[in-house]
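*Asks:* here are the coordinates; sequence isn't available:
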């Protein structure tokens, strides 16, 4: 009798190549252009992106089976290399990345290709949840998730997202297509709202079959677009597929933090050392349509720079309000190992008083570990004794149990404390009154985020009583 399969193994069997090329194939992008045109568009984006290398951008055409072409992405986790695959639908080109985790090409698809170039794009992600908690070491596996995001010539069109937030949650936005079963999205269990079969059904109606091997490279054609590095500047960690999967997609073996085989096999950091053509980097140029908030974005960016030890960039996003978010940061490392922080800002934030933008800027930046190794998590995340005091204060205010995840509550308080330790900023009544004056959430997703446990009023109350929490009797950190 064959061994019983876990839900993660059953799902993996339905994915592209049975999930054997995860994490590379966990997220696949699609560009509505034939492969030759898509390769040109992608190369032009890389030339003006914030991924910059002195050796330029290489473009190489390849022939082979899907598995052979995927191997051209090796090593994983070093620099940035994209594989553009011809598909059985000649209107669409598939894109995957040499990632060891989550691919980060959604910015290209959503903002550059869709918003600026008016090229329709689709993102498809399906990742099994196989997280395994272990008693004496870090947990292994991935949290899993399922997403579909569609942009057409007019911009954002449709999104469906199933994500693990202990428990699973489901969200969809945009206008449903006629072929969707919208009643399914009201199922009591989030997992039943957006199963794998529904993702397949929608994709097929859009002209895609992302999980079928024969949908790709019917003529064996593909392009690699990559950042070029000489051997002296290839200091990033380089993983084989097995090393990248270890402890994450393959939880039967420990995670590989310091790869050995990948580094040995790819000393120069590239499996494609002689590209067909080399194009120079042309300097970063933001791909964004003019908006009424462009000046406010620049002013907010100056606020961010005051608190960052890394290069920072601000941008406007008109979709954050629907999610109940006023700003969203991300940290990335480019092919040269450089680190930068990007922050998307909502119109609500950009139109807010200066004090709001200033405190938000500090919060967006100081939640990351800085170049001087300062870290809110390491310096101020509360221990168990401190957590008990925080819970007591929340109980006194009638706010316990938390209406948000406890980790989110404690982390927000740690960042607040970090801000007070390195700046002159404080949470004030002005900030609290502004937050209270905001209109009621307009979407279910925004309403779900509007919790009092992380609101500025309770955090200001914690600030006023911080000596009860961050003191030598409870915390022996230096």
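*Replies:* Happy to help now that I have it. The structure displayed is predicted, hence computed values, not measured ones.

*Asks:* from now on I want contacts and neighbour counts done on CA atoms only, so please keep to that.
*Replies:* OK.

*Asks:* is it true that residue 349 touches residue 359?
*Replies:* No. Contact criterion Cα atoms under 8 Å: residue 349 and residue 359 do not qualify, at 11.0 Å.

*Asks:* element containing the residue most central in space within the chain?
*Replies:* Nearest to the geometric centre of the chain sits residue 104, at 6.3 Å (Cα atoms, centre = their mean). Under DSSP states H and E, no helix or strand contains residue 104.

*Asks:* what distance do you get for residue 435 to residue 445?
*Replies:* Between residue 435 and residue 445 the distance is 18 Å, computed by Cα to Cα, to the nearest Å.

*Asks:* so the two - more neighbours on which side?
*Replies:* Neighbour comparison, residue 435 and residue 445: the larger count goes to residue 445, with 19 against 15 (by other Cα atoms under 10 Å).

*Asks:* could you name the specific helix or strand carrying that one?
*Replies:* Assigned by DSSP H and E, residue 445 belongs to helix 444-449.

*Asks:* following element in sequence after that helix, please.
*Replies:* Next along from helix 444-449, by DSSP H and E: helix 456-464.

*Asks:* and that following helix, what does it pack against?
*Replies:* helix 384-396, helix 406-422, helix 429-437 (3 or more Cα pairs under 8 Å, 6 or more residues apart in numbering; DSSP states H and E).

*Asks:* and after the strand ranked longest in the chain, which helix or strand comes next?
*Replies:* Using DSSP state E, we find that the single longest strand of the chain is strand 155-164. From strand 155-164 onward toward the C-terminus, using DSSP H and E, the following helix or strand is strand 168-174.

*Asks:* for that following strand, packing partners?
*Replies:* By 3+ Cα pairs under 8 Å, 6+ apart, strand 168-174 packs against strand 155-164, helix 190-193.

*Asks:* just want the angle from the first one to strand 168-174.
*Replies:* Pointing back at strand 155-164 there. 170 degrees (axes from the mean of the first three to the mean of the last three Cα atoms, to 10 degrees).

*Asks:* also this one, for the comparison:
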């Protein structure tokens, strides 16, 4: 299965967000947005005690993707990611976003806000391999895993595009997901087909085959994005550190 750097930096790399704007523009927007949010809480002592003064640290970086992703360690266990990585990509058209959340990367939720505020498109590419060790004979004709005890997590493959024209609440123009949830595979197909899609694949019997990582790559490449190619990212990047006291943190090598 295609992954970023062979899953060495999972779960950080289980979801990547790309915004169609230069690194400098997104850095300025994200920094000002964070400062505004913190400024609103400056008169609330309990918030300042937790989050500290209304500042956000901006650290320019220049390195390969492995070293850049390593700067997000240790990971945050709480509801808020304390670090966000903005990485320039090949050609400079798209900027990639990753964060330090261990369980549920928040960057996919932020892409709609960025699309609206910056007046540009965003792309969300998600992939999480289904647990290894689940044999082919344990899958029925509909792609359902029969041995639930073998599951150590949930597989998902996703592709979505946000656009200001799509409107609130989330500004999703197109959304595709093949996800294992509640002991069964589910497929989401929202929005109009785009000219580079393969709609016939969405009729395949096995749900995991309808949206494979290979298909996500093909769709992303049609937009000028090469998500699984480590050379596509960097070397210029920015690390944003929010002045928040983490709920709890765990080194990446101790995360399941």
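*Replies:* Sure, I can see it. Just so it is clear, the model here is predicted, and its values are computed rather than measured.

*Asks:* surely residue 344 of structure 1 touches residue 327?
*Replies:* Yes. Counting by Cα under 8 Å, residue 327 is a contact partner of residue 344 of structure 1 at 5.5 Å.

*Asks:* those two: which has the busier surroundings?
*Replies:* Per other Cα under 10 Å, whichever of residue 344 of structure 1 and residue 327 has more neighbours is residue 327, with 24 against 20.

*Asks:* so the alignment partner in structure 2 of residue 188 of structure 1, which state does it fall into?
*Replies:* In structure 2, residue 188 of structure 1 lines up with residue 205, judged by TM-score structural alignment. Residue 205 of structure 2 falls in the coil class when you classify it by DSSP: H, G, I helix; E, B strand; the rest coil.

*Asks:* would residue 245 of structure 2 count as being in a strand?
*Replies:* No. Residue 245 of structure 2 is assigned coil when assessed by three-state DSSP, not a strand.

*Asks:* for it, what are its contacts?
*Replies:* By Cα atoms under 8 Å, 6 or more residues apart in numbering, the contact list for residue 245 of structure 2 reads 50-52, 82.

*Asks:* tabulate those in TSV, adding columns for distance to residue 224 of structure 2.
*Replies:* Shown next, in TSV, are these (distance: Cα to Cα, whole Å):
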residue	distance to residue 224 of structure 2
50	41
51	38
52	40
82	29
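
*Asks:* neighbour-wise, which of those residues leads?
*Replies:* residue 82 (20 neighbours).

*Asks:* surely it and residue 247 touch.
*Replies:* No. Look at residue 82 of structure 2 against residue 247 with Cα under 8 Å: they stay out of range, at 9.7 Å.

*Asks:* for these two, list the residues in contact with both.
*Replies:* Overlap of the contact sets of residue 82 of structure 2 and residue 247 (by Cα under 8 Å, 6+ apart) consists of residue 76.

*Asks:* not counting its neighbours along the chain, what's nearest residue 59 of structure 2?
*Replies:* residue 239 (5.1 Å; Cα to Cα, 6 or more residues apart in numbering).

*Asks:* could you do residue 249 of structure 2 as well?
*Replies:* residue 76 (4.6 Å).

*Asks:* correct me, but the one you found touches residue 84?
*Replies:* No. If you go by Cα under 8 Å, residue 76 of structure 2 and residue 84 don't touch, sitting 11.3 Å apart.

*Asks:* overlap of the contact sets of these two?
*Replies:* residue 100.

*Asks:* isn't residue 237 of structure 1 up against residue 99?
*Replies:* No. Applying Cα under 8 Å as the test, residue 237 of structure 1 and residue 99 come out as separate, 11.7 Å apart.

*Asks:* one step back: ok, so what distance separates the residue mapped onto the residue nearest to the centre of structure 1 from structure 2 from residue 154 of structure 2?
*Replies:* Alignment note (TM-score structural alignment): residue 104 of structure 1 maps to residue 106 of structure 2. Distance of residue 106 of structure 2 to residue 154 of structure 2, given as Cα to Cα: 18 Å.

*Asks:* for residue 234 of structure 2, which non-adjacent residue is spatially closest?
*Replies:* residue 88 (5.0 Å).

*Asks:* tell me how many other residues surround that neighbour.
*Replies:* Burial measure for residue 88 of structure 2: 25 neighbouring residues, criterion other Cα under 10 Å.

*Asks:* which element is it on?
*Replies:* strand 83-89.

*Asks:* in structure 1, what range does that strand match?
*Replies:* Going by TM-score structural alignment: strand 83-89 of structure 2 matches residues 81-87.

*Asks:* quick one: buried residues of that stretch?
*Replies:* Neighbour-count burial for stretch 81-87 of structure 1 flags 81-87 (criterion: 16 or more other Cα atoms under 10 Å).
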